[in-house]
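In: generate a structure from the sequence data that follows.
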Amino acid sequence: MAVPESPGTRFFTVAQSSTGSWSFIDPEGKPFVSLGVNHIDDSDLRYPHNVDVWNERYGSRQKWEQGVVADLQSLNFNTIGWTSQYISGGWGEALDWFGDPVDLGHSHPWPDRDLLEAGMPYVVQLRVQEIEDWNGHPAYRDVYGEDFAKYADWLARRMTSDHKDSSNLIGYFLVDIPGWLPHAAGQFWPGFDGLSTQEHDAKLYDVAQQYYKTITEAIRRYDPNHLNLGDRYNGNKGIPEAVLRAMTDYVDVLSVQYFTGKSPEEYATMIGDLRNWQQLTGKPVLIADIGNWVSTAMNPHRTSDMETHEERGQDYANGLATIMQEPWIIGWHWCGYIENLGRGWGIKDPQDNFYTDMTDPMRAANAAAQTTIADR
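Out: Prediction:
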């Protein structure tokens, strides 16, 4: 086994073996690949079209969360991923971070107590800056100012207080697809207008380093034991080299969102991009958001290079097996859980039933990935 077991530390860590293979190491000291589902939110069953399902099947958030855990475990997932969900609908066909900015309402993450009581590995979100690529009204706040330092300290103090002793917490994510490249809304940190490429990159490195330094020191001040999973970068849009160089002294895992088609060529492009960023940072990679979709009765406009849920399941199995051959990839988190009007895809339909043509191969693929991480 390339990544040896260790005596355990009570907390999740990351480790690299003498052969170069990376892995999460769980609190018992065993190699762990994080297989998560993102956007798990009860709002998906509280729309007019399906609130009766909520009332009849669950009736309380506690009972629903028990159902979530049972669903994940039945499919051999082992992580509760990023739990905020798009709820406003009307996203249309445009990719918001390439075209006009979209004002998408989103739900709040799971409450701390709910994550702690779920009884399985999970992540916690720290929204350090409101600069997401999907955010139609980003706010680039001065990373050098006293206000940001005080906010980062409060955010870390608040968000670690319930989780710092948890053996199920994998680590803390920062911002979801932050706008480190020019934002579709036109905003950016001040002082970048008119700079040469060299000047721009130098200034961006300095801003990013201050950003990561401030929040990481705040997190470690109150919780020195858990991983900093960093920003969930937008791999499809690209990641500036200056930002990646700035994060290396502060972040433990390179977390990247990346959506790709089903062809081997598209997967090769994704892996090539991830490999370049991994080699630049020297960090293991968590694919923090990835997914696929097809046209459905509720979302007929959601077309892709797949037409059936069986194709989605085969793509899932092929994709996961492909990325698990890379010794520096240590997990992937799938988008998403229940199909709704905003996101338009999921592993369950709007009536809370699995798309079994997809989830049957998904179950087997997850089991195989957990064997692969142990045998690398």
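In: from here on, just use CA atoms for contacts and neighbour counts.
Out: OK.
In: and the helix or strand harbouring residue 320, what does it pack onto?
Out: Using DSSP states H and E, residue 320 sits in helix 309-323. For helix 309-323, the elements it packs on are helix 356-375, judged by 3 or more Cα pairs under 8 Å, 6 or more residues apart in numbering; DSSP states H and E.
In: now for the helix it packs on, which elements pack on it?
Out: Packed next to helix 356-375, using 3+ Cα pairs under 8 Å, 6+ apart, are strand 31-32, helix 309-323.
In: give me the contacts around the following helix or strand past the helix holding residue 320.
Out: Going down the chain from helix 309-323, the next helix or strand is strand 329-335, by DSSP H and E. Identification of contacts with strand 329-335 by Cα atoms under 8 Å, 6 or more residues apart in numbering yields 22-24, 32-39, 81, 284-292, 323-324, 346.
In: now do stretch 278-298
Out: Contacts of stretch 278-298 (Cα under 8 Å, 6+ apart): 22-23, 38, 232, 244-245, 248, 252-261, 274, 301-304, 306-309, 312, 328-336, 341, 344-346.
In: weed out the non-buried ones from the residues you listed.
Out: 22-23, 38, 232, 244-245, 248, 252-261, 274, 302, 306, 309, 312, 328-336, 341, 344-346 (16 or more other Cα atoms under 10 Å).
In: which parts of the stretch 1-150 of the chain are strands?
Out: For the stretch 1-150 of the chain, the strands defined by DSSP state E, counting those that start in this stretch occupy 13-16, 22-25, 31-32, 34-38, 79-80, 122-125.
In: oh, I was asking about the stretch 201-350 of the chain
Out: Remark: strands assigned in the stretch 201-350 of the chain by DSSP E, counting those that start in this stretch are 227-234, 254-257, 285-290, 329-335.
In: between those, which one is nearest to residue 77?
Out: strand 329-335 (9.3 Å; Cα to Cα).
In: SS state for the residue in the chain sticking out farthest from the centre?
Out: Here the chain reaches farthest from its C-alpha mean at residue 194, the gap being 34.0 Å by Cα atoms, centre = their mean. Here residue 194 is coil, with the state taken from DSSP: H, G, I helix; E, B strand; the rest coil.
In: next, the structure of the following sequence, for comparison with the previous one:
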Amino acid sequence: MQASARPASPLSPLRRGLGAALLLASPFFPLLPARAALDAFGQPVAGAWPGKVATEAELRADIGADRAYHDALASRARPTLDAFGGLPGSGAKLGLAANGFFHTEKKGNRWLLVDPLGNAYFHLGVCGVAIGDTYTVTKGREGDFAWLPPADGADRYPSAWREGNPGVFSFYLANEIRKFDHPHDPAEFEVRMIDWLRQWGFNAIGAFSPLPPAVQAQAMPYVAHLPLDPGTAGIPALPGIPGAWDPFEAANRERIDRSFAKSVAARRDDPLLVGWFLANEPLYEDLPKVIPALKADHACKRELVAFLREKYGTLAAFNAAWGMAAPSFDALGDTALPASTRAAFDDLHAFTGRFEEAYYRLVAETFHRYDSRHLLLGSRFQPGTINDEQLCRIAGKYVDVMSFNYYTDAVDGDLLKRIAGWAGKPLLLSEFYWASDADSGLSGGRSVSSQRERGLAYRNYVEQAAALGCVVGVEWFQLIDEAASGRWFEGPGGERANCGLLGVTGRPYKEALAPMIETNDAIYAVWLDGKKPFAFDNPRFSTAGGDTKTTTAPRATGPVRVDGTTKNWPGIPPEIVPASRLVQGVVVNGQTFAATFKLCWDDANLYLLADVTDPTPMRNGYGQKGAALWLGDGLEIFLGTEEVGAGGPLRFTDRHLLVGATGPGKAAVHFAGRTAEQQTPVEAVVVPGGSGCTIEAAIPWAALGLASPPRPGIEFRFDLGVNDSADGRNRRAQLMWNGTDKNSGDRTRWGRLKLLP
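Out: Have a look, this model is predicted:
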């Protein structure tokens, strides 16, 4: 599931950055009901789908079935690859260097990743080649499971319990034990999985994978993570920004040096190591919100105060620019600084660049003291982070590859080329997947309607990206489905997505894998030889036909009451947001989800009235949690009043308004990405209707940063998203009038709104 906002990529930030405390009773993965929600094989009791296991005999029979399946794959016609998975002869043909390690080269307008033998290598990785996410917490909720072995291990399942974590169990491992009739053998598991990955056409072990000796023995390329987290390096995170730490703190410089001397230097000579990730989804876009609120005991806050003192010189000049009445510059250290003026916004943007420069320079210089042979693979940014020219230009000076956790349906080539151009470096699309709830029994993720559609989505994504010339690899998340009762380290509300290439019973998703294998086999023809990339014939997966639509808002004919009626509204036909404008999720067969809307205005407000056709209307349980309103039924309104002709990241005055259909009566509203102090009251109502509901909102011009009413003829950037939830806690589908599900972090695809007299 992905919001159109930066709450924009919920599965991604939740994955490893927020911690279990935030994930208990997570809205993305609701708590399972008590009483035997899972069967003895760890599958949801409810539902039936092809491949659901009923007996141990079926598991044992899978040994022969798996062997036959992979033997057939091994005999197929496929390209010959070199020892690292690169294309033999391509180095000589393209004039590439062989230096014994992975590196990048640019030939003409095309970026290339080059393997140690000097051949072109398109990185086809799988994250999480491990069993970690198959563990789930059983202690204290034993009634949720139809079967559990004795917790003391007095049977054949002791190796299915997580060592050092009592009450944490893996049904995947239990099924493996049933199948092979012996305890889990990590080395045997790794050898088998690496063999299967190669049969499926993958050529690398991706992020979040342990690296046992089997990886070296099987000579599979892999990636690693720099030891920059509290657990490995003792570096404290900045409060409120997972994955970020203070580069101005002298003690952190010493910690990094000690950590790299121990861990980085040890792998300096390994040719199988593609490179090192610096971080996972650090939310640097939150730096301008978090650092000003810190106390002076944080070095970055002291650095910010010094920056402001240097820029303004006098306290009077600073107070005038920031709209403050600070008694002294020294007092700013322990004062929360509000960014309520454009000057403050610009200053914090500039200081964020100073922070990022210090961070990347420190990491790169320290890294190269201990390893000058391997690649720095970037920070696995989310869309809302990476769509920032300043950040990309700074990071691009120090990393070799920009990694991007790009969860999307339609591949936006313009966006990817823009990022690569800003950074001057190639891209690795380092995390993505699709899930099919209907034939896996799991929930969560970017849903499609079948396992085959998962594979077709992969084909579309990988081939469209490879054809751009700026993408040098991808990493699918992940090898095995997450536990159906929630990943263990996030508690009962943890992720439980059908993200795997294998299910909990160890069965490969063959319907998904078939299209994936086609793409993996064809990747060099697409990447190097100009073969036309596969295009999924589904409008959700295409950016074609993305013309910019313009709607109009006439002036109201009289006073407008926000009551869901059109009294004193001009007599204009509504705009239509049809079911075909689905940009996120799935719509249940036989149900209709669509909307119409119209706009008008007066000197006080812009009015929007939407009629939503929804078989399960007004289901939104986030009335008290405004920032999460997008998870339930409601609207997302996007408005931009400046630089109307420019796309890219959001501007200072852009607004993203969430209107939650929390029930009949007053609607809940929230401006996304703005602090509590920056929220502006918006009157909005929800009125039940025959096939759904009507939602009306009056948005004050002042809330859009306009000091006076606009003039007729003026144009704004505008878009409207419509969200659908079946349970009030999880968004099931999203429609968008003109743009995409990336609207919250990128205004490029927003439409236009013109005010009429």
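In: what's the TM-score here?
Out: Aligned and superposed, the two chains score 0.82 in TM-score terms (TM-score structural alignment, normalised by the length of the first structure); 341 aligned residues with a Cα RMSD of 2.8 Å.
In: mean deviation, the helix holding residue 320 of the first structure versus the second structure?
Out: With mean Cα distance after the TM-score superposition for the first structure, helix 309-323 of the first structure departs from the second structure by a mean of 1.1 Å once superposed.
In: list of residues touching stretch 15-31 of the first structure?
Out: Under Cα under 8 Å, 6+ apart, the answer for stretch 15-31 of the first structure is 2-14, 32-34, 167, 284, 327-330, 373-374, 376.
In: I should have written stretch 55-73 of the first structure there, sorry.
Out: For stretch 55-73 of the first structure, contacts defined as Cα under 8 Å, 6+ apart pick out 37, 42, 78, 114, 118, 120.
In: switch to 7 Å and redo it
Out: 78, 118 (Cα atoms under 7 Å, 6 or more residues apart in numbering).
In: what comes up buried for it?
Out: Those would be 58, 64, 65, 68, 69, 72, for stretch 55-73 of the first structure by 16+ other Cα under 10 Å.
In: any chance of the helices and strands packed on helix 356-375 of the first structure in CSV, plus distance to residue 52 of the first structure?
Out: What follows is these, written out as CSV (distance: least, Cα to Cα, whole Å):
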stretch, distance to residue 52 of the first structure
strand 31-32, 38
helix 309-323, 25
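In: quick check: which of those is nearest to residue 216 of the first structure?
Out: So among these, strand 31-32 is nearest, using Cα to Cα, at 23.9 Å.
In: which residues in the second structure does that closest one align to?
Out: Using TM-score structural alignment, strand 31-32 of the first structure lines up with residues 120-121 of the second structure.
In: just name the most buried of the helices and strands packed on helix 356-375 of the first structure.
Out: Burial of those is given as mean neighbour count (mean count of other Cα atoms under 10 Å); strand 31-32 ranks first at a mean of 28.
In: relative to the second structure, what is the average displacement of it?
Out: Strand 31-32 of the first structure sits 0.5 Å off on average (mean Cα distance after the TM-score superposition for the first structure).
In: one step back: mind checking which of the strands of the stretch 1-150 of the first structure is nearest residue 135 of the first structure?
Out: Short answer: strand 122-125, nearest of these by Cα to Cα, at 16.2 Å.
In: which non-adjacent residue is nearest residue 666 of the second structure?
Out: Spatial nearest neighbour of residue 666 of the second structure, excluding adjacent residues (Cα to Cα, 6 or more residues apart in numbering): residue 685 at 4.4 Å.
In: so the one you found: helix, strand or coil?
Out: Once three-state DSSP is applied, residue 685 of the second structure turns out strand.
In: now it: how far from residue 635 of the second structure?
Out: For residue 685 of the second structure, the distance to residue 635 of the second structure (Cα to Cα, to the nearest Å) stands at 12 Å.
In: ok, back up a step: any idea which of the strands of the stretch 1-150 of the first structure is most buried?
Out: For these, the highest mean count by mean count of other Cα under 10 Å goes to strand 31-32, at a mean of 28.
In: chain center to it, what's the gap?
Out: A distance of 18 Å separates the centroid of the chain from that of strand 31-32 of the first structure, by Cα atoms, centre = their mean, to the nearest Å.
In: specify the strand with the largest residue count in the second structure.
Out: Ranked by residue count and defined by DSSP state E, the top strand of the second structure is strand 715-725.
In: what does residue 283 of the second structure correspond to in the first structure?
Out: Residue 283 of the second structure maps onto residue 179 in the first structure, by TM-score structural alignment.
In: tell me if I'm right that that match and residue 133 touch.
Out: Yes: between residue 179 of the first structure and residue 133 there is a contact under Cα atoms under 7 Å: 5.2 Å.
In: now render the buried residues of stretch 55-73 of the first structure as TSV, adding distance to residue 270 of the first structure.
Out: Converted to TSV, the buried residues of stretch 55-73 of the first structure look like this (distance: Cα to Cα, whole Å):
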residue	distance to residue 270 of the first structure
58	39
64	35
65	33
68	30
69	30
72	26
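In: now, among those residues, which is nearest to residue 225 of the first structure?
Out: The closest of those to residue 225 of the first structure turns out to be residue 69 (Cα to Cα; 25.2 Å).
In: so stretch 66-85 of the second structure aligns onto which residues of the first structure?
Out: Under TM-score structural alignment, there's no match for stretch 66-85 of the second structure.
In: scan the first structure for its longest helix.
Out: Ranked by number of residues, the top helix in the first structure under DSSP state H is helix 197-222.
In: enumerate every residue touching the residue farthest from the centre of the first structure.
Out: Per Cα under 7 Å, 6+ apart, neighbours of residue 194 of the first structure: none.
In: now with 10 Å?
Out: residue 200 (Cα atoms under 10 Å, 6 or more residues apart in numbering).
In: residue in the second structure paired with it?
Out: Using TM-score structural alignment, residue 194 of the first structure sits opposite residue 338 in the second structure.
In: how near is its match to residue 635 of the second structure?
Out: 28 Å.
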